[in-house]
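Asker: My questions are about this predicted structure, shown below with the sequence.
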Amino acid sequence: MLKKWFLSHNAVLGIITTKSTTPKFNNPLLHQYFSFPISLTRFCTTTTHPFAVSYLVNNFGFSTESTLKAFNNKQVFETNKDTIVGLIRYSRSFTFYPYHFLEANINLMVDFDVSDSTIARLLQKRPSIFGSKDLIMSLEEVKCLGFDASTTTFGTALMTKQCMSKILWDKKVDVFKKWGWSDEDVIRVFRCQPSLMLASIDKINLVMSFWVNQLGWDFLALTKCPLMFGYSLHKRIIPRASVLQFLFMKGLREKNASLVSPFTYSENLFLNKCVFSFKEESDYLLKLYEEKMKLANTKENIGMPSTKCVIY
C-alpha cells in the first residue's frame, strides 16, 4: 500500500502527461505504480490557465512556468492508466469538490485498506464517490457484508452501493425474492458478483421470466451464475438456451449437466462444445442458433422485447 501522501499527490501529478513515453521524474516508485501516458490537453477549461495547471500550482506548489511546459507537451512523465483516464474524463470532479475534501476521502479509503489499484479504478469509473459526504458509512457497510477491502470486488461493491439508494436496493431484493431467491441468496450472490445489483429491475424480471416460465428451469441455478443478468437476453441467452433445450429434448445432454456453464463460454467454445461436437445434429443446431441470433438483431433494430424460445 502506498503512503497516503504519495497516492494523493501522484494521482494529481498524473494529469501532466503526453503521448510520449519519456519520464519527467526519475522516481522508481513512480514508475512502479504509474506507467501509462495520456494527453492533458482535454483538461483545458480557460483561455489563460487550464484548470489542471492551476490545480497543480495552487495545491502542490508547482511553478506556473514548469506546469505550462508540461501542459504544452514539452515535459512529461508516466502515470497509472486508470487514474489518469479517470482524472481526465471526469475533471469536473475536481471542480465540484475542494482538493482537501477529495484528499480526505482518498485517505479514508487508504485507512480502510482499499488497494491503490481499486482507488485508481474508482477514480476512472465513479469519481463522484470521492465527493461523497457519507463515504465512511458505505465503506463500513460493504466491509460488514464480508468483502475484503484489498480485493477488486470491494471496489465494485462500493460503487454499487454508492450509486443506488436504499429504496432501489430493497426493490431489487424484493424482485429476486419474488422469483424464489431468499435474502441470504441475494447477499451470497452479491458477495460473489457485486455487479449483480447493477442490473435493472426490468432486466432481472426479463431474465427470470425467460428462465423460469419459458424454459422451465430451476431459478436457483442462476445463483451460480450472476453474470447471466449482465448478458444480452436476445443475443446470448435465448440463442444458447434454444440449442441447450434441443440437446436436452434429444437426450444429447445429461440431465445433471450444468445449466449455466454454456452461457459463460466464448462463442467459439460454445459452438464447439454444444453444436459442432454433435455431428449428426450440428447442421440443425447451427441453423437454430444462427436464426435466433438473426432474430435478436431484428428485434433489437425494431425495439421488440419478445423472449419466446421456440424449437421447431
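Answerer: Thanks, I have it.
Asker: From now on I want contacts and neighbour counts done on CA atoms only, so please keep to that.
Answerer: Noted.
Asker: Give me the neighbour count for D202.
Answerer: Applying other CA atoms under 10 Å, we find 11 residues neighbouring D202.
Asker: wait, I meant W169
Answerer: Applying other CA under 10 Å, we find 15 residues neighbouring W169.
Asker: For T160, see how far away it is.
Answerer: Taking CA to CA, to the nearest Å as the measure, W169 falls 10 Å from T160.
Asker: ok, now N107?
Answerer: Applying CA to CA, the value for N107 to T160 is 20 Å.
Asker: just S138 next, same as before
Answerer: 10 Å.
Asker: what about the helices in the stretch 51-200 of the chain?
Answerer: Along the stretch 51-200 of the chain, the segments classed as helices by DSSP state H, counting those that start in this stretch run 51-60, 64-71, 81-89, 92-96, 99-111, 116-125, 135-144, 152-162, 166-178, 183-192.
Asker: ok, second structure coming up, stack it against the first:
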Amino acid sequence: MSESIEGAAAGDAAGRAAEGRSSAATLLGGTEIRALAAELDLTPTKRWGQNFVVDANTVRRIVRTADVSGLDVVEVGPGLGSLTLGLTEVGARVAAVEIDQRLAELLPRTVARKQPDARLEVVHHDALTLEELPFAPQAVVANLPYNVSVPVLIHLLERFETIERVLVMVQAEVGHRLAARPGSKTYGSPSAKVAWWGPWSLEGDVSRQIFWPVPNVDSVLVGFRRGPSMGSESLRRRTFAVIDGAFGQRRKMLRQALSGLYGSSAAATEVLERAGVDPTLRGEALSLPDFIRIAEAASAAETEEP
C-alpha cells in the first residue's frame, strides 16, 4: 500500500483563483524553488529525472491547456511543487505521487503556505508500481521524469480506468513518438500501445530555459482525451503482445517478427492472413486496429484447435 501524506485542508481553490491573486502569491518562482532545494540540501538527480519548472507563466500555460479546473488529477513527480500549485490554483484536487521522501514531506507544507485552501494529497510511492490513490483520478497532468515517462503513462492508464484526459511534459523525442502515426519514422511500440486509450497529439513546445537545472534535451507537451473502448482487458494484453513482437524486430517482416509469438513463420503467416494483414509488411505500417485484428485472429485460431 502506498504511503499517503495528508496535504492542505480541503477548500474551494477555484473561488480563490477567481479573485485574481498574483503569481507571486500563489505560485513558485525560481528564487523560491532554489531556496526550497537548499532547505532540503537537495541536488537534483538524473536517476529520478529531476528538472524543476521555475517559470510561473509556463505553469499556467500547461494548466490552461490541460483544462482540468475542478477535476480530480494525479500528478507524477511533483518535485518542489511548481505545477502542483498551478493545478490547485484552478480548483483541481491533486494526488501528487512523489518517490523522493524529502520532497514528499516538504510539498504539503509548501502548498499550505502558498494556497491554504488547496486540495492536495501527497503519495510517497514509485509511480511505476502504484496500485491505489486517495481518489479515482479523472486526469493526469505532470512534468514526467524523462527516463520513465512511457512506462509510467502506460501503467497509470492500465491501472486507473477513470482517467479521461492526459497532458504531460516529456522529452521531445518521447512526445513525438507517443503522437506518431503509422508509417512515420517515429512510430513504434509506444505509439501503438497508448493509442489503445485514445488519439494522442502534440500540444506545444517547452523551452529548456524554464527548468532548473536546464536539461540537455528539448521538451514538448503531449496529451490525449479518451476515445471509445477498443475491447476487453484480455484483448488489450493479447494486442500488446502482438505489438511487442512486431517491434521487437522491427526491420523484419511480420511473418518473421511474430514467429516467436506463434511458434513458427508459417503459423504467424496463417494468423496474419486470417486477420487480413499482409505477412510481408513490417510493424511500423500497422495501425492499432490492425494489431487488434491479429490478436483476435490468433485467439480465434486457438479456440478452433482440436
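Answerer: Thanks, I have it. The structure displayed is predicted, hence computed values, not measured ones.
Asker: Can you pull the TM-score for these?
Answerer: TM-score for the superposed pair, counting by TM-score structural alignment, normalised by the length of the second structure: 0.29. Supporting figures: 149 aligned residues with a CA RMSD of 6.3 Å.
Asker: about what we covered before: in a markdown table: the helices of the stretch 51-200 of the first structure, plus distance to K203 of the first structure.
Answerer: Output for the helices of the stretch 51-200 of the first structure, formatted as a markdown table (distance: least, CA to CA, whole Å):
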| stretch | distance to K203 of the first structure |
| --- | --- |
| helix 51-60 | 40 |
| helix 64-71 | 45 |
| helix 81-89 | 28 |
| helix 92-96 | 30 |
| helix 99-111 | 32 |
| helix 116-125 | 22 |
| helix 135-144 | 24 |
| helix 152-162 | 16 |
| helix 166-178 | 11 |
| helix 183-192 | 16 |
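Asker: I'd like to know which of those helices is closest to N297 of the first structure.
Answerer: In terms of CA to CA, the element of these nearest to N297 of the first structure is helix 166-178, at 28.1 Å.
Asker: and the angle from that closest one to helix 152-162?
Answerer: Helix 166-178 of the first structure and helix 152-162 are oriented at 110 degrees to each other (axes from the mean of the first three to the mean of the last three CA atoms, to 10 degrees).
Asker: which parts of helix 166-178 of the first structure are buried?
Answerer: Buried residues in helix 166-178 of the first structure, counted by 16 or more other CA atoms under 10 Å: K172, V173, D174, V175, F176.
Asker: Now the two most distant members of these.
Answerer: K172 and F176 (6.4 Å).
Asker: that older thread, of the helices of the stretch 51-200 of the first structure, which is nearest T264 of the first structure?
Answerer: Of all the helices of the stretch 51-200 of the first structure, helix 183-192 sits nearest to T264 of the first structure, with 15.3 Å by CA to CA.
Asker: after the closest one, next one along is what?
Answerer: helix 201-209 (DSSP states H and E).
Asker: Next secondary structure element downstream of that next one?
Answerer: Proceeding N to C from helix 201-209 of the first structure, the next assigned helix or strand is helix 238-249, under DSSP H and E.
Asker: elements contacting that next one?
Answerer: Helix 238-249 of the first structure is packed against helix 282-302, with contacts defined by 3 or more CA pairs under 8 Å, 6 or more residues apart in numbering; DSSP states H and E.
Asker: repeat that for 10 Å
Answerer: helix 261-264, helix 267-271, helix 282-302 (3 or more CA pairs under 10 Å, 6 or more residues apart in numbering; DSSP states H and E).
Asker: Would you mark the buried spots in the helix or strand hosting V150 of the second structure?
Answerer: Take DSSP H and E as the rule and V150 of the second structure turns out to sit in helix 149-159. By 16+ other CA under 10 Å, the buried positions in helix 149-159 of the second structure come out as S149, V150, V152, L153, I154, L156, L157.
Asker: Repeat that for stretch 135-144 of the first structure.
Answerer: L135, S138, L139, V142, K143.
Asker: Identify the contacts common to K172 and F176 of the first structure.
Answerer: V186, I201, I204, N205 (CA atoms under 10 Å, 6 or more residues apart in numbering).
Asker: what's the closest of those residues to T64 of the first structure?
Answerer: Nearest to T64 of the first structure among those is I201, at 50.6 Å by CA to CA.
Asker: so what's the closest one up against?
Answerer: I201 of the first structure makes contact with L168, W169, K171, K172, V173, D174, V175, F176 under the criterion CA under 10 Å, 6+ apart.
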